[in-house]
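J.: 3D model of this:
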Amino acid sequence: MAPKVLVSDKLSETAVQIFRDRGIDVDFLPDLGKDKDKLLEAIGQYDGLAIRSATKVTEKILEAATNLKVVGRAGIGVDNVDIPAASKKGVIVMNTPFGNSITTAEHAIAMMMAAARQIPEANASTHAGKWEKSRFMGVELTAKTLGLIGCGNIGSIVADRAIGLKMKVLAYDPFLSQERADKLGVTKVELDELLPKADFITLHVPMTEKTANILSKDALAKTKKGVRIVNCARGGLVDEEALAELLKSGHVAAAAFDVFAVEPAKENILFNLPNVVCTPHLGASTTEAQENVALQVAEQMSDYLMTGAVTNAINMPSITAEEAKVMGPWIKLAGHVGSFIGQMTDEPIKAINILYDGVASDMNTAALNASAIAGVLKEVIAEVNMVSAPVIAKERGIAISTTTQGKSGIFDGYIKMTVVTDKRERSIAGTVFSDGKPRFIQIKGINIDAEIGEHMLYTTNRDVPGIIGALGAAMGAHGVNIANFTLGRTKAGEDAIALMYLDQPMPAHVVEELEKTGLFQQVRPLEFEIA
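T.: Predicted coordinates:
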């Protein structure tokens, strides 16, 4: 019996035909996704569900989807899909992470030009019959300096277009290697160097804990007088109130925003300012982009339903069903190992070296690699998944190497990751015990046995008396409960580490209190996805 797919949002007829051509029974009901009751009633008969943003795939919908095997989202955002509920039900969620890149980059360039030449205001004035030629004095892009905040997939396209316009491009991106910067023709800088030098600033980063409010009031104050700021990435990257004040004072000459902190943006402090260009989140809104992602999602879903091949899955590695049973805990371990290093590394990564020992060396190391690399990158790229991670690492010039070896120690197998930056090498190793639970077994060459929890605290120090007491006293004084406490050292009186599994997130003020004791070289809270 042929698999059956429901298309519940507006996909092109060409995309729908792909399903038919691949032998899949498809129902094209583009308005059904807006009616949650009718969708709930119908979903039980389908193996696949192809959507855009209108259909909300909730836990309730998934509970009723008794035959559903895959959800395909035409586009990158999957906020309208309950990923944990889908994972629990064994439903694969796919997206099309690179289909909108050119369109979004072109919109950023268009917004930059509109801000440079005051095109929307001049258009309105001319339509009103005013002919205010002397009022609209713009600036050229040629020979100006563009500051890119984020130089990944979209940012690198913007850089290429800007260089074609004879602009000088400065790029701030913690994961941009010097080799990649040289290839793109951009100058790699720190944020504090970019801000006072850029005539134009455009943002191309995801919304994460590290990037939220990256152009804060203090950062905006460091910008060059007359700067023009473009944001076609995510709302909340810029302090809108501080920007509005600087636009009114003339320090910021103009701004062009496609995204806002609260959307849909029916009102905003930036609205109606004469030197601000606004569009309603149009970054991906071109005929070509919408067609591309529709065709991609139809191909991906067809491949999975007909052959079992998995592409661009958010919640599943690219492995066979047989491999998944054995590899599940090791996939999680690889992600935790990568996440540990990703949270500890603040400078650009040049290389990632992964060693697989013993039983781990006989597994699908490509899938393990993908999980480990995704763990590293997710700290700065929210949308990264196991399929896109190797591609993004390659784009950013990060060299990936893999080594396998037979059983070499007391463990049946382990995974060891080493990350190389211009400043240091950092390594961590982990294994999976017979209970199926991942453990960290070595950090910085120091042997430990640490259970991995959602909330953890990592410290480094000299091996001196008083460390355990200081940590225990600080936690006790602020009501932070320690579930597991692991210590390790090179030798007496030398380098030592502590890794604690906590019952709740580590408060920032407690971290500051520990840092002020002078006992620790590093005090770093860590968070891991355990589910």
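
J.: switch to C-alpha atoms for all contacts and neighbour counts from now on
T.: Fine.

J.: correct me, but Ala115 touches Pro274?
T.: No - using CA atoms under 8 Å, Ala115 is not in contact with Pro274; the gap is 10.4 Å.

J.: neighbour count for these two, which is higher?
T.: Ala115 (27 against 14; other CA atoms under 10 Å).

J.: list the buried residues for the host helix or strand of that one?
T.: Counting by DSSP states H and E, the element that carries Ala115 is helix 101-117. Buried residues in helix 101-117, counted by 16 or more other CA atoms under 10 Å: 101-109, 111-117.

J.: out of the residues you listed, which comes closest to Gly488?
T.: Each of these was scored against Gly488 by CA to CA, and Ser101 proved nearest at 45.8 Å.

J.: mind listing what that closest one touches?
T.: Contacts here follow CA atoms under 8 Å, 6 or more residues apart in numbering; on that basis Ser101 touches 153-154, 157, 284.

J.: return the distance of it relative to Val78.
T.: From Ser101 over to Val78 the distance is 16 Å, taken as CA to CA, to the nearest Å.

J.: go on, Leu40?
T.: Using CA to CA, one gets 19 Å for the distance from Leu40 to Val78.

J.: now do stretch 47-65: distance from first to last residue.
T.: 8 Å.

J.: which residues sit against that stretch?
T.: Against stretch 47-65 from outside (CA under 8 Å, 6+ apart): 3-11, 33-34, 36, 39-41, 43-46, 67-75, 78, 80-82, 85-86, 89, 297-298, 301, 305.

J.: one more sequence to fold, the one below, so I can look at both together:
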Amino acid sequence: MPKVLISDKLSEQAVEIFRARGIDTDFRPGLPAEELLSVIGEYDGLAVRSATKVTAEVLARASNLKVVGRAGIGVDNVDTKAATEHGVVVMNTPFGNAVTTAEHAIAMMFALARQIPQADTSTQAGKWEKSKFMGVELTGKTLGLVGCGNIGSIVADRARGLRMRVLAYDPYLSEQRAIELGVRKVDLEELFAEADIITLHTPLTDSTRGIINAEALATMKKGVRIVNCARGGLVVEEDLRAALDSGHVAGAAFDVFVTEPATENVLFGHPNVVCTPHLGAATSEAQEKVALQIAEQMSDYLLTGAVSNAINVPSVTAEEAPILRPYMRLAELMGSFCGQLTRSAIRSIQIELEGHAAELNADPIKAAAITGVLRSQVDSVNMVNAPTMAHQRGIDISVTRHDREPDYQTLLRVTVTTGTRTREVVGTLIGGDKPRLVGVQGIGVEADFAPRMLYVRNYDKPGFIGALGSMLGEAGVNIATFHLGRRESGGEAIALVEVDQRVDDAVLASVKALPQVVRVDSLSF
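T.: Prediction:
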């Protein structure tokens, strides 16, 4: 039974989902960091919000951990790089709080435009400073969206309802999608120059950190207003304060800060600044939604292998998982076959799909094949970290789909290239789920992936089979099955021999010494 730890405050219904799915669940919100380090090794899954810091140290202690689930969109508190290196899937819930966060950004725009918090404080203090709080209309103003994904697109929709003109900067926004949203796609410089209000909806990455700084602020029109409900660190807070003090920026509304909890900040106290304590996703509806979503996603992964909304591994739907599982197993076995025969640095791995396989989600199949290839060369490799490990080693990965009709209903081909040679294996599924090897180095040969096998390259000469059988028999090694293939009579041939006992190095050396043998390897699956 998988075991999950919930270390932050989540809805009780999330706990009920885990337990109803048959997952042993410990609900320990507010767990101290030092205690998390001492217990994390017991768990297969860890569910968090933003309080728990899933650091490299935590992941190094998490010997059984398979998945970290973040109930929310941001994963700043999870060391995703370290998680990937340790083979841990990181999931989030990017859609659960999108509406809530977008609505908060719109609310902050209104509060900023009409100085509502300041006017409220003044009025409740018994003052009646009607002329002091002269606001601006949003209608007719130009809104600049930095980021137009799930949340940004909702903000765009609401802004258009307010009769605002909307510009969007997002490298991943297609022209067609921009047209559908009714926004104009622009570069960042144009957005800064034209926008009356700028609102941020982008993750914090190396390329977006400090995207609004003194240099950027100087290019904006005088009187611009800036809203940040995305991530602290997107704006250089000291630079913004200077621009507010000079009057170049008319106002700012911030829900997120570089340091949180933000008990003090350079922006605090400015009369034209509105601040909230990271409330973007803080509605009862959103909290419930993301908690239930992450519980379902983690349960699906731990119980069926389905991957949803993962940050560091290809997604596999619950419907795809049972279909893909035998293909992923076949790809991993084929990769392992190549990997065990490879003795030098790998330059490339090519995965080809034909027949039914060509119609499937190729990413999990690719990851499985890479895992198999690297497993004989790298410790602790799995489908999560295999692509990263391949990239770190400079291995080129390619996937090709063929629409030609194969000899089998479904076919996979894995080709591994080193500096000196290319090795190719071909496999299929028998009965829909049984992996079968059907080709090696262009030679047709049908064999199961047995727990113990000998791979022998030899020349097709009389007496070879008898000599090999006699030698193994004398060594006390029983032959379970024997599969042969050759290019042509008397030419290069391959023997795949399933054996019941481990073949030691001395016996392998004796087989290698047979006059017809070019190469012999002991394989295990």
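
J.: before we move on, the earlier item: where in the second structure does the helix or strand that the helix holding Ala115 of the first structure is followed by align, residue-wise?
T.: Moving toward the C-terminus from helix 101-117 of the first structure, the next helix or strand (DSSP H and E) is helix 119-127. Here helix 119-127 of the first structure aligns to the second structure at residues 116-124, judged by TM-score structural alignment.

J.: any residues touching the matching stretch, and which ones?
T.: In contact with stretch 116-124 of the second structure (CA under 8 Å, 6+ apart) are residues 110-111, 128-129, 133, 271, 274.

J.: let's see 10 Å
T.: Stretch 116-124 of the second structure is contacted from outside by 108, 110-112, 125, 127-130, 132-135, 271-275, using CA atoms under 10 Å, 6 or more residues apart in numbering.

J.: only the buried subset of these, as a PyMOL command please.
T.: In PyMOL syntax, the buried subset of the contacts of stretch 116-124 of the second structure is picked out as below (16+ other CA under 10 Å):
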select buried, resi 108+110+111+112+272+273+274+275
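
J.: all strands of the stretch 251-400 of the second structure, in order?
T.: 273-275, 346-355, 396-401 (DSSP state E, counting those that start in this stretch).

J.: just put those in JSON lines and tack on distance to Ile443 of the second structure.
T.: Formatted as JSON lines, the strands of the stretch 251-400 of the second structure follow (distance: least, CA to CA, whole Å):
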{"stretch": "strand 273-275", "distance to Ile443 of the second structure": "70"}
{"stretch": "strand 346-355", "distance to Ile443 of the second structure": "17"}
{"stretch": "strand 396-401", "distance to Ile443 of the second structure": "21"}
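
J.: of all the ones you listed, which gets the most neighbours per residue?
T.: Among those, strand 273-275 has the highest mean neighbour count (mean count of other CA atoms under 10 Å), at a mean of 22.

J.: that one maps to which residues in the first structure?
T.: So strand 273-275 of the second structure is aligned with residues 276-278, judged by TM-score structural alignment.

J.: mind reading off the mean deviation between that stretch and the second structure?
T.: Average distance, stretch 276-278 of the first structure versus aligned residues of the second structure after superposition (mean CA distance after the TM-score superposition for the first structure): 1.1 Å.

J.: touching that stretch from outside, list them.
T.: 111-112, 114-115, 118-121, 228-231, 244, 247, 253-260, 270-272.

J.: may I see the ChimeraX selection of the buried members of the residues you listed?
T.: Those of these that count as buried under 16+ other CA under 10 Å are selected in ChimeraX with:
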select :111,112,114,115,118,119,120,121,228,229,230,231,244,247,253,254,255,256,257,258,259,260,270
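
J.: and Cys229 of the second structure, what does it touch?
T.: Cys229 of the second structure makes contacts with 101-102, 104-106, 108, 199-202, 253-257, 276, 278-281, as judged by CA under 10 Å, 6+ apart.

J.: again, but for Gly140 of the second structure
T.: 160, 162-166, 196 are the contacts of Gly140 of the second structure under CA under 10 Å, 6+ apart.

J.: then Asn268 of the first structure?
T.: By CA under 10 Å, 6+ apart, the residues touching Asn268 of the first structure are 240-241, 244, 260-262.

J.: tell me the SS of Ala493 of the second structure?
T.: Look at Ala493 of the second structure: counting by DSSP: H, G, I helix; E, B strand; the rest coil, its state is strand.

J.: re earlier: need the overlap of contacts for Ala115 and Pro274 of the first structure.
T.: With CA under 10 Å, 6+ apart, Ala115 of the first structure and Pro274 have common neighbours 121, 254-255.

J.: hang on, the earlier thing: hmm, which two among the contacts of Asn268 of the first structure are most spread apart?
T.: Ala244 and Val262 (15.6 Å).

J.: what ranges does the stretch 201-350 of the second structure have for its helices?
T.: Along the stretch 201-350 of the second structure, counting by DSSP state H, counting those that start in this stretch, helices occupy 214-219, 237-246, 284-304, 320-341.

J.: distance check, the residue positioned nearest the centre of the second structure against Val136 of the second structure.
T.: The centre of the second structure sits closest to Asn312, judged by CA atoms, centre = their mean, with a distance of 1.8 Å. Remark: distance between Asn312 of the second structure and Val136 of the second structure (CA to CA) = 44 Å.

J.: ok, now Ala243 of the second structure?
T.: 19 Å.

J.: report how many residues lie close to the counterpart of Gly182 of the second structure in the first structure.
T.: The alignment partner of Gly182 of the second structure in the first structure, by TM-score structural alignment, is Gly185. By other CA under 10 Å, 16 other residues sit near Gly185 of the first structure.

J.: list the contacts for Gly185 of the first structure?
T.: 156, 159-160, 163, 168-170, 179.

J.: weed out the non-buried ones from the residues you listed.
T.: For the contacts of Gly185 of the first structure, buried by 16+ other CA under 10 Å: 156, 159-160, 163, 168-170.
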